Structures are given as structure tokens and as C-alpha cells.
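Peer 1: One predicted model, sequence on top.
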Amino acid sequence: MSETFDYCEIGRRVIDIEAQSLQQLTQYINGSFTAACELIANANGKVIVMGMGKSGHIGNKIAATLASTGTPAFFVHPGEASHGDLGMVAKGDVLLAISNSGEASEILTLLPVIKRLGIPLISMTGKPASSMAKLSQIHLQITVDKEACPLGLAPTSSTTATLAMGDAIAIALMEARGFTADDFALSHPGGALGRKLLMRISDVMHCGEALPVVQENATIKDALLEVSRKGLGMTAIIDQDQTLLGIFTDGDLRRLLDNHVDIHNTEIGEVMTRSPATITCDVLAAEGLKLMEDKKINGLLVTDNGKLVGALNMHDLLKAGVM
């Protein structure tokens, strides 16, 4: 193999060919696309996605995208469907069958049964005159001028176009359903995105006996002991009614020591930081993180109508996976 072989030139050519295919795909976003979206939106069941070979791999991703954006869907392998997995398909479902040629025998074999079950068929093919296109209620055309493969054999432009058409359907349905970021988080609870969208301050804050707090007439020494016991690098200062008055942090201590303040006899109320940054427990933890970053602080006090209910620091958010 030549040492001067230009991999980059080939890579750019592939991307240019596939980009052109996507540009041409917009002509097929038409009445059939609208009809397909409406059929799925009004269905009582799920979207069953089928495809063989590379179309199957793309179909798997389309089903996953639909499911994560508010449209119940899953992939069924056509070969396995002929041996029992067709039992996963039920009345009220919609079948989305993918085949660039439109002649995938494994899918065509199933269509009489699909028709008998009364399940509507949406086909996605590159051949509008194909058997699958003719047998479907709605046909979505995904024709490309050429594959990026120089032999014209490996599915490249065609699979890219198929994936893009699937994304177009999923996002159109997502917006039509009014699917929100909170809805998205509910289907992604295990990932970092889900934690950012679902976790609230109440889920990570310290409260009860773990809450660092002293009365305003406590000495600085007492406040330091509380900071040390609770391990949050701060303590809240309250009055007799649990109303938050201020905060005292490790940073405040360093400044006091520089000024030679008597920590044994000075009351914490004299040196605390008044009107500290606070947050409510129902706010997203991610918003608490942003507040700390904006104010360049490491801890937050949580209040409810001015009453102290909790506290958290940057380490709590790090442990929870919010940052």
C-alpha cells in the first residue's frame, strides 16, 4: 500500500456524496410523510420496526429514537418473526418496514399475516415500484443517486438517508406530542442527562441531624465545631424560629484568623455573612450547580419561606453525577 495514499480525500468524498443524498431527501418529505406521521400518532399500539441486514441495524436505531422521544416502538428481526417473534405484534400496532430494494424476502413473507392481523404497513424503500412499496398503505421514498461506496455495493448513502428519514419521523412526532425535556428524562433515568433533568435539590441536600446549623448567639468556636462535625465546609446561622440569618464558611474562618478575631468569645452573629445565596428544595439540582458556579461558591443553603430546611455543597452534586 502506498505511503502517500490520501485517506482524507476519500473521507471527504464520502461525506460529500452522503450530504448530497440528504439534501435530495427533502423532496420526499411530502404528503406521504404527513400521512405516516399521522398514522403513527393516532395508533393505539406501538411502532414495530423491521429490516434485514444493514437496514435492520438502521431500523434498530430508528426504533430506539422513536421510543426515547415519546413514541413507543421496538425492533423485531424479520427472520425471528417467522419463528415466533411475530407474536410481539398486536392489533393497534403499526409496522414500519425498511428495505432499500423493497424486495427483502424475509419481510415480504410476513406481509400476508400482517395484513390478516389488520396492522397497517408503512414501507421505507428506495424503489417506489418495489413489491414492498406496492403492498404498503404508505410508502416513504428514500432513493439516493449513488452509494458512497465506489463499487456501489456497500450500503452507505442509502443507510444514511434511511436513518435521516427515521429521525425526521421521530422528531416530527415528538414535537406534535408536545414532548418535553422532563418527558425525555423519564425515559433516560440512568444516564447523566436523566440525572440533570430529574434530580432535584431535595434529592441531594443534607437535612435533619446532618444539617450544619447554630444559633446566632453561638460563639465562633461553636460554629467551627459544627462545621467540622457536619463536613460541609459551612454552617447556617438561624434564630429561634428557624429563620435563616446567615452563613459561615471555611473561607470566612481564614479571613477572621487574618484579622486576629477572638473565636472563643465572639458571637457568630457578629461575623457571619448575611443574606447568603439560597435555593428551594424543588429546584433541579442542575440549577443549584449553575447558581454555585455563577456566584463562585462551594455550598448552598436550602430554604422554604425563609426557614432553613437543608444544605448541600459541590461535592454532593459531584457524587450524585450532576456535574
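Peer 2: That came through fine.
Peer 1: For the rest of this, base every contact and every neighbour count on C-alpha atoms.
Peer 2: Will do.
Peer 1: Residue 29 versus residue 308, what's the distance?
Peer 2: Distance, residue 308 to residue 29, using CA to CA, to the nearest Å: 56 Å.
Peer 1: quick one: which of the two has more around it?
Peer 2: Neighbour count, other CA atoms under 10 Å: between residue 308 and residue 29, residue 308 has more, with 23 against 15.
Peer 1: right, and the helix or strand after the strand or helix carrying the more buried one?
Peer 2: Assigned by DSSP states H and E, residue 308 falls within strand 307-313. Past strand 307-313, heading to the C-terminal end, the next element that is a helix or strand (DSSP H and E) is helix 314-319.
Peer 1: what number of residues lie near residue 174?
Peer 2: The number of residues packed near residue 174 is 19, by other CA under 10 Å.
Peer 1: ok, and the closest non-adjacent residue to it?
Peer 2: Counting by CA to CA, 6 or more residues apart in numbering, the nearest residue to residue 174 once its immediate chain neighbours are dropped is residue 69, at 5.7 Å.
Peer 1: And the contacts of the strand holding residue 308?
Peer 2: For strand 307-313, the surrounding residues in contact (CA atoms under 8 Å, 6 or more residues apart in numbering) are 204-208, 211-212, 232, 238, 241-244, 281, 298-303.
Peer 1: Centre of the chain to it, how far?
Peer 2: The gap between the average C-alpha position of strand 307-313 and the chain average comes to 29 Å, counting by CA atoms, centre = their mean, to the nearest Å.
Peer 1: For it, buried residues please.
Peer 2: With burial defined by 16 or more other CA atoms under 10 Å, the residues of strand 307-313 counted as buried are 308, 309, 310, 311, 312, 313.
Peer 1: try this one side by side with the last:
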Amino acid sequence: MADKTQLQKWGSKVIDIEKAALDNLYQYVNSDEFEDACKLILQCSGKVIVMGMGKSGHIGNKIAATLASTGTPAVFVHPGEASHGDLGVLSKNDIVIAISNSGESSEILTLIPVIKRMGIPFISITGVPTSTMATHAKIHLCIQVPEEACPLGLAPTSSTTATLVMGDALAVALLQARGFTKDDFALSHPGGMLGRKLLLKVSDIMHKGVQLPLVYEDTLITEALYEVSRKGLGMAAIIDNDNKLLGVFTDGDLRRIIDAEVNLSTTKISQVMTPNCITTHEDVLAAEALKVMEQKNINGLIVVDEAQCPVGALNMLDMVKSGVI
């Protein structure tokens, strides 16, 4: 059995070989063909159909998913299934991206006449510029690698890595060319953590109405503590008679006044509150509010309107429950 040193040596060699393959990829990205492929896809009024067999199919599936989530409508179609009916997904406004390291995938070659007869532009991604797929394509993107990381030269390794990176290069170039924004990205990721961070606003998670801890400036500390306890946010907003925010009183303030031996039954909350406290607005992204809390090392925020009247409050636990953290 191989020892630790030998296993690490083999693993490191794979990384070295695949790094060399990616260095070799620069010449193909910095080519007229890459530019032409991007422009063709940008002009497409339909969707991008990605195809590939075997390991190329797995990579193609990921490329299609990345394109779709970054502003380029795309789906993966299995070439084997395509010749048995799934090719019906194709429309005249679509573009096909076919992937095969050898460029001789029989399942894809069978489909080329049909794709051409439909007048659909065909982009090939192969490691052999003289292959059948490359020569029949409108645009060929080369992903030729110096060598596979597999010592037998059989298992696709460097070539699949190069293909994946070429797909990412296409997707990101297209994203930037389209002016795709964080808001656009969030709309296609509403269910995951990314979507929650990009879509959730303070108004979606803040406590408001009767849940909002509020006390007037002349309230005694003992009475204010009842409000803090009842609302369970570890703080209370201090307001004047016009409902304008004057400050905040938190659990941290309570610890400080206890250390200072302040009389809780006779002292007004306005005398011990934190004035000019940090606030946020309800239309702010929850992720941005979280960033403020982390930077200022505070556990909660009062939400105010344009008139500086409290309309809500939230704390770190709300961030956790909503999935922003």
C-alpha cells in the first residue's frame, strides 16, 4: 500500500498537470473564436442547448446551469435522448453548444445534420481542431490540453477541467456584457441562501407594531426593563412625545448602569440610554444591515422612517432565523 508521501506526491502532480492545462487555455480564450461565440450567444433570441456525452455531459450540465443562472437561458439535452425525441426542445432561435474532447462523439455527430437543417448555429467545444465536430461547427472553441492528469491517459481529467473553465469564461463574459446585476441573480436563486441574502430586506424580517419595543424618554428604568423583557429583543427604542427616536437602551447598557450602581427605580431611561444610536431603514437589504451590525459590533438595530420615527427592530437572532447568516 502506498504511504502518505507517495499519495500526496501523486495528488500534487495532478494539480500541476491541470494547472498547466489551464495556462494553455489562455490562448483559446484570447482568440477571435471566443469573441465570436460570445457575440453569437448575445444575439440569440432563444436559448442555449448544451450537449455532451459521458464526462463531457456532466461538465455540459454544469455549464448549462451556470449560463442559466447568470442571465443566459440554457438547458442541457442528453445527445442519446435527443435522437429519440428530446431534440424537439430545439427551436429555430436557439443555439447549440456541443462538447466532446475528441470531437468525434457519435451521438452528437448523428444530430449535426438535423441541427444544420433547422438552421440552428452550432458551437463546438473540443480538444481536436481538426475533428468532425470542429470542422462542421459555425464556431469552434478549442480546449486542447498538453496531457491528461490520468497516468494512463484514459480518464478525462485535465480536459474536463479545461472545458469547465471555458464554460465559466463564457458565462462570466456574457454576464458582464449583459450588465447582469445582483438583483437579476437573486431572481433566479430565490430558494437558496444566495437568494435570501440578495432578496431579503429589513422590512421582511423586522419586528413591528406591537412587537416593537418602545418607551418614552421619561420612563423609569424599571418600567423600560419590563418592555425589553416583554418584546424579547434585548433592547428598546427611546422616543419623545412626537415619536422621534432619541436613543436605544440595550442589555449592554443595563450591565453598565448596574456596575455604576444607578438607582433603577428613580432614574429615567433617557439618562442612561445610548443617544444617536445606529439605525437602518426598512428598504435596506438584510445582508447590508447585518454588515453594519458586524462592523459596529452590535446585536440589534432600530429601523426608522424618513422622519426618524421607529417603525421596526431586529437583532442577530432574526438574521439567523431568516438564513441571512
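Peer 2: Sure thing, it's come through. Here the structure is a predicted model, which is why all the values come from computation and not from measurement.
Peer 1: Quick TM-score on the pair, please.
Peer 2: Once superposed, chain against chain, the TM-score is 0.95 (TM-score structural alignment, normalised by the length of structure 1); 323 aligned residues with a CA RMSD of 1.5 Å.
Peer 1: about what we covered before: where in structure 2 does the strand holding residue 308 of structure 1 fall?
Peer 2: Alignment note (TM-score structural alignment): strand 307-313 of structure 1 is matched to residues 309-315 of structure 2.
Peer 1: quick one on the thing from earlier: taking the contacts of strand 307-313 of structure 1 one by one, which sit in strands?
Peer 2: Within the contacts of strand 307-313 of structure 1, membership in strands is found for 238, 244, 299, 300, 301, 302, 303, as judged by DSSP state E.
Peer 1: Could you identify the most distant pair in the residues you listed?
Peer 2: Checked with CA to CA, these reach their widest spread between 238 and 299, with 16.6 Å between them.
Peer 1: State the distance from the residue positioned nearest the centre of structure 1 to residue 61 of structure 1.
Peer 2: Centroid-nearest residue in structure 1: residue 193, 4.9 Å away (criterion: CA atoms, centre = their mean). Residue 193 of structure 1 is 19 Å from residue 61 of structure 1, where distance means CA to CA.
Peer 1: now swap in residue 179 of structure 1 and tell me
Peer 2: Residue 179 of structure 1 sits 19 Å away from residue 61 of structure 1, going by CA to CA.
Peer 1: Tell me which of those two has more neighbours.
Peer 2: Comparing residue 179 of structure 1 with residue 61 by other CA under 10 Å, the one with more neighbours is residue 61, at 18 against 15.
Peer 1: Tell me the secondary structure at the more buried one.
Peer 2: Reducing the assignment at residue 61 of structure 1 to three states with DSSP: H, G, I helix; E, B strand; the rest coil gives helix.
Peer 1: same check, this time on residue 247 of structure 2
Peer 2: Reduced to three states with three-state DSSP, the structure at residue 247 of structure 2 is strand.
Peer 1: tell me which element residue 107 of structure 1 is part of?
Peer 2: When elements are assigned from DSSP H and E, residue 107 of structure 1 belongs to helix 105-108.
Peer 1: which helices and strands does that helix pack with?
Peer 2: Judged by 3 or more CA pairs under 8 Å, 6 or more residues apart in numbering; DSSP states H and E, helix 105-108 of structure 1 is in contact with helix 78-81.
Peer 1: how close does the helix it packs on sit to structure 2?
Peer 2: Aligned to structure 2 and superposed, helix 78-81 of structure 1 gives a mean residue distance of 0.7 Å (mean CA distance after the TM-score superposition for structure 1).
Peer 1: got it, and stretch 13-24 of structure 1?
Peer 2: Between stretch 13-24 of structure 1 and the aligned residues of structure 2, the post-superposition mean distance stands at 1.4 Å (mean CA distance after the TM-score superposition for structure 1).
Peer 1: re the thing from before, now the residue nearest to the centre of structure 1: how far from residue 118 of structure 1?
Peer 2: From residue 193 of structure 1 across to residue 118 of structure 1, the span is 39 Å (CA to CA).
Peer 1: go on, residue 277 of structure 1?
Peer 2: Computed as CA to CA, the residue 277 of structure 1 to residue 118 of structure 1 distance reads 61 Å.
Peer 1: do the same with residue 8 of structure 1
Peer 2: From residue 8 of structure 1 across to residue 118 of structure 1, the span is 50 Å (CA to CA).
Peer 1: Kindly report the same for residue 228 of structure 1.
Peer 2: Residue 228 of structure 1 sits 69 Å away from residue 118 of structure 1, going by CA to CA.
Peer 1: just the buried members of the contacts of strand 307-313 of structure 1?
Peer 2: Burial of the contacts of strand 307-313 of structure 1 was assessed by neighbour count (16+ other CA under 10 Å); the buried members are 204-206, 211-212, 232, 238, 242-244, 281, 298-303.
Peer 1: Might you report the residue contacts of residue 263 of structure 1?
Peer 2: Applying CA under 8 Å, 6+ apart to residue 263 of structure 1 gives the contacts 219, 220, 221.
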